[in-house]
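> Sharing a sequence plus its predicted fold:
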Amino acid sequence: MAYAEKRVSTAKGSKGKVSWRARYKKPDGTWGSEPGFPTKKTAENWGDEQEAAMRSGRWLDPDLMRTPFGVFARKWMASQSPRGRTVMNRWERLDTHILPKWEHTPLIAFNWFDVDAWARSLACAESTVKDCTGLLSLILTGAVDAKYLSVNPLYGRRSSTNTSAATVPDQPTAGEVQQWAPPEAVLQVARRLGPVNGLLPLTTAFLGPRWGEGIGLHRAKTLLQRREPYNGGWFECPILRIDVEVAEYVGRGADGSKQGVVRRLEPPKNKWSVRDIDVPPFLADLLARHLATWPHPYVFMTPSGTWWWRNAWWELMRPAADGRPARPKARGRAVKEAWDPIMHGMTMRRLRHTHDTYQAQIGVHPVLAFEQAGHRYPGIKGTYQHPTPKMRQQRLDGLQEVFEQAMRNLGWRALWESEDSAKFASQS
């Protein structure tokens, strides 16, 4: 049974101030204590309440409720096992924004008013603010599950609009880089990169794989066949099967310590990202010709047969899209001709935007457009509507026409007229 102990302060200047400490038996048989009560009765009542909560199975250890957020956050992160890229992103949010503010805050001290005020003060993109508050809430929900808290005070709450002058916009403003690429620009960059590397931006613009999905595409998953009953016969088309991606991230230990850059194959980011992408005829032909002489297991690799690093691809892509000055021959360096700009700021992410933009332009049915891009089709329609062979054929015809019209506009008869893989590899 709980009882109270009298405490007389011996601190200088306290003049022997009297307080009471509650003593109560914990579920493991040890005695717990809680100081600071003004009277013996209040201390006894509080102890009795703890033992009653234990008997009913709803007791929470007050010591755990006072655990600093940083301590529990590291314990929570060590218990998770998401994709490596997700782990890296979470640690970036923790290290950069969350822990500097909340690391030493007791779990029990969190409230929505303080968290919302902090979120509105962050000088970063609103998507990052949303990620930070979401992660903070996720960790506090973990504290509830681990019986450190009785309730998550952030659950179900939405941050008020960020009106800070320091807020960074998520979307481009007037004068910034266009987020999608005209098909003529895509073809020009692909030609400039050559028939090996040029296939990657071309495939991204017309089929929309994410960066890691594209460079993780195995030749055994390329140009497989879709076969579905249609109109008394069969609908058939070549596909790319997306079921893994190359993840590139900074590895972290259980305590959050950085352990170097990791690259490895991982499942895609969610179940909707596992998909078969229908390939239009022009791209199926280009991929088939590429694979006929390509010696490596993955479709889009460096000439030496390794996965592309993001920064290495960036160095290849930037001059192809943005242009470059001429470089004369020098010792150890080949001559480089000058390149005029084609489209400043073209990136692989913007080429994925380009794919979805093309789908909208040619009127692809939303349920098919979402499927091909690896997105979840929202609402009840995502449950009841499904792509049909006719929808698929219309999409393929539309993408083929986008390509052919761009070729006509450029006056080209072939995408690569005088280049071959061996020549490009020798120039890289």
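Good, I have the coordinates.

> Please count neighbours and contacts with C-alpha atoms only from this point.
Will do.

> Buried residues of the helix or strand hosting D63, list them for me.
Here D63, judged by DSSP states H and E, is contained in helix 62-65. The neighbour-count check on helix 62-65 (16 or more other CA atoms under 10 Å) flags 64-65 as buried.

> next, the one to line up against it:
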Amino acid sequence: MAFAEKCGRDSWRVRYHRDDGSIGSISGFPSKTAAQDKAAEIKVDQRRGKFIDPEAGKLALGEWSVTWFDSIDVAPATLAQYESLTRNHILPRWGNTSLSGVSGLAVHTWGKKLRAQGYAQNTVNTIIKIMTMMLVDATDERLIPVNPIQPRRRGRRRHQKRREQVWATPEQVVMIALQAASLVGPWAAVLIITAAWTGLGGVNSVVCSASTLISMPVADRCAVVAAFGGGSAGVAPGLGAPESA
């Protein structure tokens, strides 16, 4: 049940009954009509079981975290990690913020700042995950209407380190060329040396990687060199047009 009542010369408020029998209040309506409209909205939500008490969202996240930790059932190591990250990161920033005052955009901005401070991506992800779980459960307990932390769908780059490409030294290229010459023929050595020093042809992307031909079994090296040379292993192929070496 909800109703409107005058609470000042030019101000109205809405009073509503809570499930525990107490009466809540929402103030600040400039007219009786505005207060009555809000009261009608509350009545509909109460009948549908969807009413969220505005007072509930004023609970500080720090206070809610105590209740939340008492409710979760995780492995001891996981619990220790969650408690440490909450104590060292979440509470200093968000402990005094009301549940309804947490902004998803502000949380993602905070996560970006943590990464800029040098924290690992996995650590930041876990911190945001803990906050998300807290707020999801707060939503389930009808303390707030929705969880404000939602996945970012745009404006987010991948935080992955590019794999370093390892290139063969000149000495390693010569070693590969000599091995190719002994396995396939002198033409293979010419092809490899030309590709490595001039960049001509498609072979350079394979033979110039120290982690490829050098580590291959002998039979595989032979097959690769033959394939890039344009013929089968042990057969000297035609080298084609001059620009392909």
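Done, it's in. Just so it is clear, the structure is predicted and the values come from calculations on it, not from any experiment.

> Would you check the span in the second structure matched by the helix holding D63 of the first structure?
The alignment of helix 62-65 of the first structure onto the second structure (TM-score structural alignment) covers residues 54-57.

> Stretch 183-195 of the first structure now?
Counting by TM-score structural alignment, stretch 183-195 of the first structure sits on no residues of the second structure.

> Likewise for stretch 284-301 of the first structure?
Going by TM-score structural alignment: stretch 284-301 of the first structure matches no residues.

> and if you look at stretch 126-144 of the first structure?
Stretch 126-144 of the first structure maps onto residues 121-139 of the second structure, going by TM-score structural alignment.

> what about the matching stretch, how far off from the first structure?
Once fitted to the first structure, stretch 121-139 of the second structure is off its aligned match by 0.9 Å on average (mean CA distance after the TM-score superposition for the first structure).

> Check what contacts that stretch and list those residues.
64-65, 68, 82, 85-86, 89-90, 99, 107, 111, 114-115, 144-149, 159 (CA atoms under 8 Å, 6 or more residues apart in numbering).

> Return a ChimeraX selection command for the buried portion of those residues.
A single ChimeraX command selects the buried members of these (16+ other CA under 10 Å):
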select :64,65,68,82,85,86,90,99,107,111,114,115,144,145,147,148,149
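
> Keep only those of the contacts of stretch 121-139 of the second structure that are in helices.
The helices, defined by DSSP state H, take in 64-65, 68, 82, 85, 107, 111, 114-115 from these.

> Need these in TSV (columns: distance to A219 of the second structure).
Listed next are these as TSV, based on distance: CA to CA, whole Å:
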residue	distance to A219 of the second structure
W64	65
S65	62
W68	61
Y82	52
L85	53
V107	56
G111	51
L114	50
R115	47
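
> quick check, nearest of those residues to S25 of the second structure?
W64 (22.1 Å; CA to CA).

> what's that closest one in contact with, if anything?
Residues in contact with W64 of the second structure (CA under 8 Å, 6+ apart) are M134.

> That one and A56 of the second structure, how far apart?
For W64 of the second structure, the distance to A56 of the second structure (CA to CA, to the nearest Å) stands at 11 Å.

> Tell me the buried residues in the match of stretch 126-144 of the first structure?
Those would be 124, 127-128, 130-132, 134-139, for stretch 121-139 of the second structure by 16+ other CA under 10 Å.
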